[in-house]
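In: can you look at this prediction? I've put the sequence above it.
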Amino acid sequence: MARSSSGESSFIWETIKTVFWALIIAGVFRSLFFQPFWIPSGSMKDTLLVGDFLFVNKMSYGYSYASCPNIRIQRIGVDLDARDICFFLDGDNTRVLGSEPERGDVVVFRHPATGEDYIKRVIGLPGDKIQMIDSVLHINGEAVKMEEAGMFVETYEPQGPQGRPPRCFNAPVGLGGECLKERYTETLPNGVSHDVLNVGYSPSADDTGVFEVPEGEYFMMGDNRDNSTDSRFPRSRDGVGFVPYENIIGRADRVVFSSGGRSLLYFWQWRKDRFLEKIS
């Protein structure tokens, strides 16, 4: 039996309403509770690998303008910054229902200069003095504890959607060869331990001046110390500088899913051993 034109119109309208409310609910869920994040680069190896997929817990530190997403759809000319959407939460470097991150937390934050989402580890708290001396992290004048943890080994090949090969301690390495990095377990003053990687010596990253962290801001570093754009470099497109409290989006607690391929659809390159792995 043919459907009447009024019945077809009703069906189309109901479909539009269903999709609309689904998008609203998804947007509210993303803005208030958890934000998906796919690791695009190797700056947090070996804690996080290129292709790890996780959800950022936005409830960890409360809410600011950065809790809202950037919405950019180039094909139809949509370019909304988080500040355009959550302008009522912007200002005075404060948060609603806020709590402060702890040293060693892995957090996603809004880059102070570009507005892009970055993921790094909280190393310096407000009032801290941070310095790198001969590749060793110093906090408030004291070197952190470092223990050798063997070599980190991966295949030298293009990684992730960006298709960038890793940097290697044993460079040059041919395509498909073993790419090595020195690995150490670093223990922060509050007892948080995590692995850091070393590729080689870089004067600008491994021997720095003293960074005095201002009130209301944080010092962030990647665990892959020689392959991380972080707070060791001045705020610009090529550096992060200090990160304001309001720019923090949330804490990364657990890897949900991981793929070693150029896409999540490359099921033959899924890393099943990393599913639901706790981030520490």
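Out: Yes, it's here.

In: please make it C-alpha for all contacts and neighbour counts, starting now.
Out: Noted.

In: which ones are touching the closest residue to Gly98 other than its chain neighbours?
Out: Leaving aside its sequence neighbours, Gly98 sits nearest to Gly62 (CA to CA, 6 or more residues apart in numbering; 4.1 Å). By CA atoms under 8 Å, 6 or more residues apart in numbering, the residues touching Gly62 are 95-99.

In: Ile16: which of these is nearest?
Out: The shortest gap between Ile16 and any of the contacts of Gly62 belongs to Val96, at 33.9 Å (CA to CA).

In: can you give me the neighbour number for the closest one?
Out: 12 (other CA atoms under 10 Å).

In: now do the contacts for it.
Out: Contact analysis of Val96 by CA under 8 Å, 6+ apart lists 62-64, 89.

In: and Lys272, by the same measure?
Out: Lys272 touches 257-258, counting by CA under 8 Å, 6+ apart.

In: now Val107
Out: Val107 neighbours (CA under 8 Å, 6+ apart): 56, 119-122, 248-252.

In: and Val46, what helix or strand is that in?
Out: No, residue 46 isn't Val; it's Asp. In this structure, Asp46 is located outside every helix and strand according to DSSP states H and E.

In: next up, a structure to set beside the first:
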Amino acid sequence: MAAEAKTGNAVWETIKTVVFALLFAGIFRTLFFQPFWIPSGSMKETLLIGDFLFVNKMAYGYSYASCPNLLMPGIGINIDAQNICGFLDGDNTRVWAGEPKQGDVAVFRHPTTGRDFIKRLIGMPGDRIQVRQGVLHINGTAVGLKPDGEFEETYAPQGPQGLRPRCENGPVGLGGICTKSRFIETLPNGVSYTILNIGNQSSDNTGVYTVPEGHYFFMGDNRDNSSDSRLPVSAGGVGFVPYENLIGRADRVMFSSAGRSMLYFWTWRSDRFFKRID
């Protein structure tokens, strides 16, 4: 009997430990930092497929979007942040609010699908945004743009989805060198970063977007391979992103995997450990 009691107590203690650990992890993820693994190439070369980072949730304060989505389709779990913290939704405000800055790389909740996106904040409330012949204009003035050589990568499947890059010098055979033109773009507030160009397409010439109050305009750094605010949600884009949909700011890559899984440590990129995100 004594042995059975000890076994029962050990099982109960294990269950409590697991429950407390999950609660602590949930609170930590909700309030402080959320892990994020880059699944696509829309932010190259700032962020590569396979980059793993933590999103700083304290930077912008908290809203319903700060609650994590729990998506595990393999075991039938699909709990949306709206289901957990939906009572905070609807007023486009935040608790302990922090104002994002133009040029921030931020994670936000898609206005309709609820999925997490990561892009660069280009337009602030009231700004007029337009792209003309591939050049970004803010409030009628072209931003600084300077050629900076080429970005090169191997034409091969990337990440768990096996995505193949688009190339400016295409078509390129499997294993060949895929290139894109690189430019340094500088926003009116002085923030500079690299953007990539693949070719001329419809998103290189847009109408004028006036960012509504309480909303923001986001674009990917890989300009010709990004679904962002240049397209409305009705056309498969992002549209204007409400303030309450911001989740946090991405400041630093922790590590990066060039393989199909971040667990394949032998494929980790040695030059991206703790790399600052500009």
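Out: That came through fine. Predicted, not measured: the structure shown is a model, and the values here were computed from it.

In: got a TM-score for the pair?
Out: Scored against TM-score structural alignment, normalised by the length of structure 2, the superposed chains reach a TM-score of 0.98; 278 aligned residues with a CA RMSD of 1.2 Å.

In: what sits up against stretch 3-22 of structure 2?
Out: Applying CA under 8 Å, 6+ apart, stretch 3-22 of structure 2 has no contact partners.

In: that's a helix at Val19 of structure 2, yeah?
Out: Yes. Looking at Val19 of structure 2 with DSSP: H, G, I helix; E, B strand; the rest coil, it is inside a helix.

In: burial measure for it, as a count.
Out: 12.

In: give the aligned equivalent of it in structure 1.
Out: Aligning on TM-score structural alignment places Val19 of structure 2 opposite Phe20 in structure 1.

In: and Gly220 of structure 2, by the same measure?
Out: Using TM-score structural alignment, the partner of Gly220 of structure 2 in structure 1 is Gly222.

In: give the burial count for that match, as a bare number.
Out: Using other CA under 10 Å, Gly222 of structure 1 is surrounded by 24 other residues.

In: which residues are in contact with it?
Out: Counted by CA under 8 Å, 6+ apart, Gly222 of structure 1 has contacts 43-44, 119-121, 228-230.

In: swap in Tyr156 of structure 1?
Out: The contact partners of Tyr156 of structure 1, by CA under 8 Å, 6+ apart, come to 165-166, 173-179.

In: rerun at 6 Å
Out: Contact partners of Tyr156 of structure 1, counting by CA atoms under 6 Å, 6 or more residues apart in numbering, are 175-177, 179.

In: which one (most neighbours) among those?
Out: Per-residue neighbour counts (other CA under 10 Å) across the contacts of Tyr156 of structure 1 peak at Cys179, which has 23 neighbours.

In: quick one: secondary structure of it?
Out: Cys179 of structure 1 - assigned by three-state DSSP - is strand.

In: for stretch 215-229 of structure 2, buried residues please.
Out: When burial is assessed from 16 or more other CA atoms under 10 Å, stretch 215-229 of structure 2 yields the following buried residues: 215-229.

In: give me the number of residues near Val82 of structure 1?
Out: Wrong residue type there; residue 82 of structure 1 is Ala, not Val. 19.

In: what sits against it?
Out: Ala82 of structure 1 makes contact with 68-70 under the criterion CA under 6 Å, 6+ apart.

In: filter those down to the ones in strands?
Out: Counting by DSSP state E, no part of the contacts of Ala82 of structure 1 is found in strands.

In: closest to Val213 of structure 1 among the contacts of Val96 of structure 1?
Out: Ser64 (20.6 Å).

In: check the gap between that closest one and Ala252 of structure 1 for me.
Out: 17 Å (CA to CA, to the nearest Å).

In: now swap in Ile119 of structure 1 and tell me
Out: Taking CA to CA, one finds Ile119 of structure 1 at 8 Å from Ala252 of structure 1.

In: and in structure 2, which of the contacts of Val96 of structure 1 remain?
Out: Retained contacts for the contacts of Val96 of structure 1 in structure 2, judged by both residues aligned by TM-score structural alignment, their matches' CA atoms under 8 Å, are 62-64.

In: dump these into TSV; add distance to Phe152 of structure 1 as well.
Out: Output for the kept ones among the contacts of Val96 of structure 1, formatted as TSV (distance: CA to CA, whole Å):
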residue	distance to Phe152 of structure 1
Gly62	36
Tyr63	37
Ser64	37
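
In: residue closest to the middle of structure 1?
Out: Nearest to the geometric centre of structure 1 sits Ile119, at 1.7 Å (CA atoms, centre = their mean).

In: find the helix or strand that it is a member of.
Out: strand 117-124.

In: and the helix or strand immediately after that strand in the chain against structure 2, how far off on average?
Out: Remark: after strand 117-124 of structure 1, the chain's next helix or strand is strand 129-133, criterion DSSP H and E. Once fitted to structure 2, strand 129-133 of structure 1 is off its aligned match by 0.2 Å on average (mean CA distance after the TM-score superposition for structure 1).

In: could I get the full set of strands for the stretch 1-150 of structure 1?
Out: Assigned strands in the stretch 1-150 of structure 1, in chain order: 34-38, 52-57, 71-73, 78-80, 106-110, 117-124, 129-133, 136-139, 142-143, 145-155 (criterion: DSSP state E, counting those that start in this stretch).

In: which SSE is the closest residue to Asp228 of structure 2 other than its chain neighbours in?
Out: Spatial nearest neighbour of Asp228 of structure 2, excluding adjacent residues (CA to CA, 6+ apart): Val238 at 4.8 Å. Applying DSSP H and E as the criterion places Val238 of structure 2 outside every helix and strand.

In: what distance do you get for Val238 of structure 2 to His110 of structure 2?
Out: Using CA to CA, one gets 6 Å for the distance from Val238 of structure 2 to His110 of structure 2.

In: same check, this time on Leu121 of structure 2
Out: For Leu121 of structure 2, the distance to His110 of structure 2 - CA to CA - is 14 Å.

In: done for today, thanks.
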